[in-house]
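Novice: below are the sequence and a predicted model; questions follow.
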Amino acid sequence: MKLQNRIALLSTLKEYLIENGEELQRIKHSASVHNGWFTIEFIDIAIKNITEQFLDTEKLTVWISHYFLDDTIVPKNVGIVMAGNIPLVGFHDFLCVFISGHKQTIKLSSKDDILLKHLVSKMCTWDAGVADYISFAAILKGCDGYIATGSNNSARYFDYYFAKYPSIIRKNRTSVAILRGDESIESLEKLSDDIHIFFGLGCRNVTKIYVPQVYDFVRLLQSFHRYKHFA
């Protein structure tokens, strides 16, 4: 499959996600029922981020222009262990391997094993050749390299199991915010989003805030009010 074909497929995927037809709505509902942390609202946010940041044709073209992608390569098979803390959290790993022209075998988290499978199945209906590049497995064996995301504890096992192969192993991570006290209401509201979206389960969610020793928390707490239904 040539690079331009892969880009065209991703463009079609973007259109499908934006259209948000009945079929996709049923899949989102199933994912939400399967995992109560995956509310429809947060699934939609994840999809919006993917369509705007990862599947925009212009951004994709600029991104891949920094790399040499050869249509004549002999594809290797990359095993991907995906996390399941937020909806479609492993999409960027999937995208990177797919756009590079390599094959991938994906082990999905039991917490998020509906959405990506559906998207790949749609891609296969648009181009049957996709099935030669993307597969799913309960156990990863015989891959040429691995990308694995998990907890600090599971990362120790990944390091052991994949020690003989090229690999990227990701552990727990979270984000912090440093406030000076002169932030605008708009900035505080964006910080509130960074804290509360996905119920704070994402690695980019802010879980710790540093403030000056003398700090007025009133405006910060006011910015949290729109998420008071979480309590």
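Specialist: All right, it came through fine.
Novice: please count neighbours and contacts with C-alpha atoms only from this point.
Specialist: Noted.
Novice: can you mark which positions in stretch 144-164 are buried?
Specialist: Neighbour-count burial for stretch 144-164 flags 144-150, 154-155, 158-159, 162 (criterion: 16 or more other Cα atoms under 10 Å).
Novice: need these in CSV (columns: distance to residue 3 and secondary structure).
Specialist: CSV is the format used below for the buried residues of stretch 144-164 (distance: Cα to Cα, whole Å; DSSP: H, G, I helix; E, B strand; the rest coil):
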residue, distance to residue 3, secondary structure
144, 21, coil
145, 21, strand
146, 22, strand
147, 22, strand
148, 25, strand
149, 27, strand
150, 30, coil
154, 34, helix
155, 33, helix
158, 31, helix
159, 32, helix
162, 29, coil
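Novice: check it against this one:
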Amino acid sequence: MTKKQRIGAFAALGNFLQSETQRLEEVLHAAAIKNPWYTLPNSRKQITALASNLKEDALTEWLASYPDLNSDKSVGLILAGNIPLVGFQDILAVLISGFSAKIKLSSDDAGLTPFIIDELLRIEPRFASKIEVIDRLTDYDLIIATGSDNSSRYFEHYFGKKPHIIRKNRNAVAILTGTESKEELQRLGYDIFDYFGLGCRSVSKIFIPEGFQLSQFFEAIEPFEHVRDHFKYGNNYDYNKSIYLINGDKHFDNGFLLVKEDSRIASPLAVLFYETYRNLHDVEQALQEQADKIQCIVSNGTIESNIPTFSLGGSQCPALTDYADGVDVLEFLFAQA
């Protein structure tokens, strides 16, 4: 296949994902039963985000500086499953670049990725020779593996001798200036609660200026109180609340989110850490020192940082060039071609 043909196939896949067919709805309903974290709203949101990138002009521009390649090299993909279809971007990058993909699915996938692959093959059967879903990864030339800090050590040990991208835990942070409107603070709720905060782009910590009243924030995010009704999220909320009460840890509680002052970036599920600041430059410097733990920053202020920054509410809708961990996957692939 040529680059143009591959682009056309993925653009057609994007059209399918926006079509809301009965087949797609059945798969999303089944996934919600297999994996309760994959609720219909979350899966639909992810489908919409993926489809928005699968436009012919956007894909063409994304690949414009790279050659039309048909590589005989295979890329092993170890996918995560923390949110629906989280590994699709890697599959897209590998296949559209002309490489073969050997895909190790997460046990949490709930059938979503195989369904998308099958639809791609229906659109363009010639991809069949380029896609293999496997239980055990062998005979690969490159590796892209996504997991936790613990699993990354395992990945480094077993896969480190081949050209690789190995991803670890990351989170998003928000920086408030104190001038945000109620509507802007409400948009921050999407950064925190979309996918229940399980994504690497989910905001787990906010930086607030001295004197900022958290009551403003709590009032703005009231529309997200429905997350408390999800039994898994609710269990995490109850557990962490109990721990804080038993230990006497100072925290704020609005009935569905616990907010605790803490210097760490990554917070437990249903918990949001915060720190106060006097000087924005100090925050920027502190975050730069922890850049390897931060996927992105959200803020409506002017932030001086080379960490990717989005406006409030925008963290969960990455463009094609918003690469996980800041590693350009296309550049990695073509460098090994």
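Specialist: Structure received. Just so it is clear, the structure is predicted and the values come from calculations on it, not from any experiment.
Novice: what would you report as the TM-score here?
Specialist: With the length set by TM-score structural alignment, normalised by the length of structure 1, the two chains reach a TM-score of 0.95; 228 aligned residues with a Cα RMSD of 1.1 Å.
Novice: make a markdown table out of the buried residues of stretch 144-164 of structure 1 and add distance to residue 138 of structure 1.
Specialist: Below are the buried residues of stretch 144-164 of structure 1 laid out as a markdown table (distance: Cα to Cα, whole Å):
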| residue | distance to residue 138 of structure 1 |
| --- | --- |
| 144 | 17 |
| 145 | 17 |
| 146 | 14 |
| 147 | 15 |
| 148 | 14 |
| 149 | 15 |
| 150 | 16 |
| 154 | 16 |
| 155 | 18 |
| 158 | 15 |
| 159 | 19 |
| 162 | 16 |
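Novice: ok, those residues vs residue 210 of structure 1, which is closest?
Specialist: The closest of these to residue 210 of structure 1 turns out to be residue 150 (Cα to Cα; 26.5 Å).
Novice: can you find the partner of that closest one in structure 2?
Specialist: Using TM-score structural alignment, the partner of residue 150 of structure 1 in structure 2 is residue 147.
Novice: ok, residue 141 of structure 1 next?
Specialist: Under the alignment (TM-score structural alignment), residue 141 of structure 1 maps onto residue 138.
Novice: okay, now its match: neighbour count?
Specialist: 9 (other Cα atoms under 10 Å).
Novice: and if you look at residue 190 of structure 2?
Specialist: Residue 190 of structure 2 has 21 neighbours, counted by other Cα under 10 Å.
Novice: tell me the SS of the match of residue 141 of structure 1?
Specialist: The three-state label given to residue 138 of structure 2 by DSSP: H, G, I helix; E, B strand; the rest coil is coil.
Novice: against residue 123 of structure 2, how distant is it?
Specialist: Relative to residue 123 of structure 2, residue 138 of structure 2 is positioned 28 Å away (criterion: Cα to Cα, to the nearest Å).
Novice: same question for residue 6 of structure 2.
Specialist: Distance of residue 6 of structure 2 to residue 123 of structure 2, computed by Cα to Cα: 10 Å.
Novice: more neighbours: which of the two?
Specialist: Ranked by neighbour count (other Cα under 10 Å), residue 6 of structure 2 and residue 123 place residue 6 first, with 20 against 16.
Novice: so what corresponds to that one in structure 1?
Specialist: Alignment note (TM-score structural alignment): residue 6 of structure 2 maps to residue 6 of structure 1.
Novice: any buried residues in stretch 191-207 of structure 1, and which?
Specialist: When burial is assessed from 16+ other Cα under 10 Å, stretch 191-207 of structure 1 yields the following buried residues: 191-202, 205-207.
Novice: and which of the residues you listed is nearest residue 166 of structure 1?
Specialist: Ranked by distance to residue 166 of structure 1 (Cα to Cα), those are led by residue 202 at 25.8 Å.
Novice: shouldn't that closest one be within a helix?
Specialist: No - per three-state DSSP, residue 202 of structure 1 lies outside any helix segment and is coil.
Novice: which position in structure 2 aligns with it?
Specialist: Match for residue 202 of structure 1 (TM-score structural alignment): residue 199.
Novice: quick check, central residue of structure 1?
Specialist: residue 89 (2.6 Å; Cα atoms, centre = their mean).
Novice: what residue of structure 2 takes the place of that one?
Specialist: Counting by TM-score structural alignment, residue 89 of structure 1 lines up with residue 86 in structure 2.
Novice: ok, now which ones touch the closest residue to its match other than its chain neighbours?
Specialist: Sequence neighbours aside, residue 80 is the residue nearest to residue 86 of structure 2 in space, at 6.5 Å (criterion: Cα to Cα, 6 or more residues apart in numbering). Counting by Cα atoms under 8 Å, 6 or more residues apart in numbering, residue 80 of structure 2 makes contact with 86-87, 105-106, 146-147.
Novice: run the last query once more with 7 Å
Specialist: 86-87, 106, 146-147 (Cα atoms under 7 Å, 6 or more residues apart in numbering).
Novice: what about the helices in structure 1?
Specialist: Taking DSSP state H to define them, one finds helices in structure 1 at 3-19, 22-34, 40-49, 57-64, 91-100, 115-126, 152-161, 185-196, 218-223.
Novice: ok, which of these comes nearest residue 135 of structure 1?
Specialist: Nearest to residue 135 of structure 1 among the helices of structure 1 is helix 115-126; the distance by Cα to Cα comes to 8.8 Å.
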